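Asks: next one to model:
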Amino acid sequence: MTEDLTPAEEAVARTTRQLDARGLRGLAHPLRLQLLNSLRRGGPATASQLGKELGESSGATSYHLRQLAEYGFVEDAPEHGKGRERWWRAVADEINFDARRVDQDDPEIRGATDVLLHEIASTHYRETTSWVADRDRWRNTPWEEAGVFSDRTLHLSADELTELSERLLALLQEYDDRDRTEEGRAEVRVHLHALPVHRESRT
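Replies: Alright, predicted model coming up:
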């Protein structure tokens, strides 16, 4: 029931999928994650278009798109089709994953979790290095100094880290709720990493 939700919360509920064990098994493949991310960010596309974009054969992208459809991550977009072309679109705008909600003692689940997290980390790395390589594109524009490329070390309790994470995500949601079509807006990727670090003692 969504009667008690605000309009913004209803929109999130409609477009966010919580990843369960079955979905994790279906998504834990590097190419499937890349395909889903491309559809979520770039909109509907065909297997051939996605293959060209990702440097894969249309046979491989077609197979993995069908697998994503079987697990409910993508669906047909018939309004875009022309003739025999099959167009695909993402079902949800966002995928949430909480490792505590699945059985991490199951070796298969643990392996799938590792694949998922490694591919997410690889995606963030590729996007960051791509920005570094392409940064001259933004020279002498308002975008040149608009972003941030920084890190900071904090000393927090587990409860404080949880609070920080929740406050940052809430702030991001405020900006995500704004009109995406307004003039002057562009796609901006925000990478949020707040992770505990193990450091061996020097003594």
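
Asks: every contact and neighbour count from this point should use C-alpha atoms.
Replies: Will do.

Asks: and stretch 71-91, what's buried?
Replies: In terms of neighbour count (16 or more other Cα atoms under 10 Å), stretch 71-91 has its buried residues at 71, 73-76, 86-91.

Asks: revised request: answer the last question for stretch 159-174.
Replies: Going by neighbour count (16+ other Cα under 10 Å), the buried part of stretch 159-174 is 161, 165.

Asks: quick check: chain neighbours aside, which residue is closest to residue 30?
Replies: Sequence neighbours aside, residue 119 is the residue nearest to residue 30 in space, at 5.9 Å (criterion: Cα to Cα, 6 or more residues apart in numbering).

Asks: farthest-separated two in the buried residues of stretch 71-91?
Replies: Comparing every pair within these by Cα to Cα identifies 71 and 86 as the most remote, at 18.0 Å.

Asks: what is the one helix or strand the residue nearest to residue 30 maps to packed up against?
Replies: In the assignment (DSSP states H and E), residue 119 maps to helix 107-133. The elements that helix 107-133 packs onto, with contact taken as 3 or more Cα pairs under 8 Å, 6 or more residues apart in numbering; DSSP states H and E, are helix 21-27, helix 30-42.

Asks: now that helix, how far from the centre of its chain.
Replies: Relative to its chain's centre, helix 107-133 lies at 10 Å (Cα atoms, centre = their mean, to the nearest Å).

Asks: following that helix, which helix or strand comes up?
Replies: helix 158-176.

Asks: and for that next one, what's in contact with it?
Replies: Applying Cα atoms under 8 Å, 6 or more residues apart in numbering, the contact partners of helix 158-176 are residue 194.

Asks: if we can go back for a sec, now, the buried residues of stretch 71-91 that are in helices?
Replies: Counting by DSSP state H, the buried residues of stretch 71-91 place none of their members in helices.

Asks: now the other sequence, so there's something to compare against:
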Amino acid sequence: MAQNEEPAPDDIRVLDPRSLRGLAHPLRMRLLGALREYGPATASQLADRLGESSGATSYHLRQLAAHGFVEDDPERGKGRERWWKSAHRGTRLSTDKFLAHPDPAVRGATNTVLHEVATQHTQEMSTWLGTLYGWPEEWRSAWDISDFHMRLTPELARELRDKVHELIESYREKEVDRDTEGSAPYRVHLHAFPREED
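Replies: Alright, predicted model coming up:
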């Protein structure tokens, strides 16, 4: 979930207060993430993948659709079977606007979304560490877990963040097809924040 203020590409959903509140639920965020990562699916398939009931996934998919995050996939639906797909490649949240929003419901929704993203990142990293030795050497030498300490101003911190985003986005032009031998989905998490002196 990107946070910078550059104009968003057409396939990135920029959240407003209403859509933010519509997304701010852990299961909705997981459903949207699964559709973006694995492609179109039915409520039952998503329930199996996420360990939820199909009633819950069906309800929350309809809520996501009401806020424009997901839509029907008419190419796949047959009969009563309803297939869903993500309406956008990604989501952008302008945290500086929403963390200081006058409406406490918007601030609470922002908090929910941010904490759920952090939880998902932690789960993904834990899964990687737990399965690390099952991956080929080529992949075991192509991952990273690093942290860097420096003293910056807010302006320099934004510049650094934006340059890192720009570099990561430049690799979209180099993405390989799903059936490319030896390829795998590759996740990059970026966590950057100031700390107190003590």
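
Asks: and the TM-score between them?
Replies: TM-score for the superposed pair, counting by TM-score structural alignment, normalised by the length of the second structure: 0.91. Supporting figures: 190 aligned residues with a Cα RMSD of 1.8 Å.

Asks: ok, the buried residues of stretch 71-91 of the first structure vs residue 59 of the first structure, which is closest?
Replies: For residue 59 of the first structure, the nearest member of the buried residues of stretch 71-91 of the first structure is residue 86. The distance, counting by Cα to Cα, is 12.9 Å.

Asks: corresponding residue for the closest one in the second structure?
Replies: Alignment of residue 86 of the first structure against the second structure is given by TM-score structural alignment, with residue 82 as its counterpart.

Asks: which residues touch the residue nearest to that match when sequence neighbours are not counted?
Replies: Nearest residue to residue 82 of the second structure, sequence neighbours excluded (Cα to Cα, 6+ apart): residue 42, at 5.9 Å. With contact taken as Cα under 8 Å, 6+ apart, residue 42 of the second structure is in contact with 81-84.

Asks: with residue 48 of the first structure instead?
Replies: The contact partners of residue 48 of the first structure, by Cα under 8 Å, 6+ apart, come to 57-58, 61-62.

Asks: cool, and residue 105 of the second structure?
Replies: With contact taken as Cα under 8 Å, 6+ apart, residue 105 of the second structure is in contact with residue 21.

Asks: quick one: it and residue 17 of the second structure, what's the gap?
Replies: Taken as Cα to Cα, to the nearest Å, the spacing of residue 105 of the second structure relative to residue 17 of the second structure amounts to 9 Å.

Asks: then residue 167 of the second structure?
Replies: Computed with Cα to Cα, the distance linking residue 167 of the second structure and residue 17 of the second structure is 29 Å.

Asks: residue 75 of the second structure too?
Replies: Applying Cα to Cα, one obtains 32 Å for the distance of residue 75 of the second structure from residue 17 of the second structure.

Asks: ok, now residue 37 of the second structure?
Replies: Where residue 17 of the second structure is concerned, residue 37 of the second structure sits at a distance of 25 Å (Cα to Cα).

Asks: okay, which residue is most central for the first structure?
Replies: Geometric centre of the first structure, nearest residue: residue 37, 5.9 Å, by Cα atoms, centre = their mean.

Asks: which part of the second structure matches the helix holding residue 119 of the first structure?
Replies: Residues 104-130 of the second structure are where helix 107-133 of the first structure lands, counting by TM-score structural alignment.

Asks: that stretch vs the first structure, average distance?
Replies: Plainly put, stretch 104-130 of the second structure ends up 0.4 Å away from its match in the first structure on average once the two are laid over each other (mean Cα distance after the TM-score superposition for the first structure).

Asks: that older thread, just put the buried residues of stretch 71-91 of the first structure in CSV and tack on distance to residue 199 of the first structure.
Replies: Supplementary listing: the buried residues of stretch 71-91 of the first structure in CSV, determined by distance: Cα to Cα, whole Å:
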residue, distance to residue 199 of the first structure
71, 40
73, 39
74, 41
75, 45
76, 48
86, 51
87, 49
88, 45
89, 43
90, 40
91, 41
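
Asks: which of those sits closest to residue 197 of the first structure?
Replies: Set against residue 197 of the first structure, the nearest of those by Cα to Cα is residue 73 (33.0 Å).

Asks: what residue in the second structure is paired with the closest one?
Replies: Checking with TM-score structural alignment, residue 73 of the first structure has residue 69 as its match.

Asks: contacting residues around the closest residue to its match other than its chain neighbours?
Replies: Distance criterion Cα to Cα, 6+ apart; nearest residue to residue 69 of the second structure, sequence neighbours excluded, is residue 87 at 5.4 Å. With contacts defined as Cα under 8 Å, 6+ apart, the neighbours of residue 87 of the second structure are 11, 68-71.

Asks: can you put the residues you listed in CSV and add distance to residue 93 of the second structure?
Replies: Compiled in CSV, the contacts of residue 87 of the second structure are given as follows (distance: Cα to Cα, whole Å):
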residue, distance to residue 93 of the second structure
11, 14
68, 15
69, 14
70, 17
71, 21
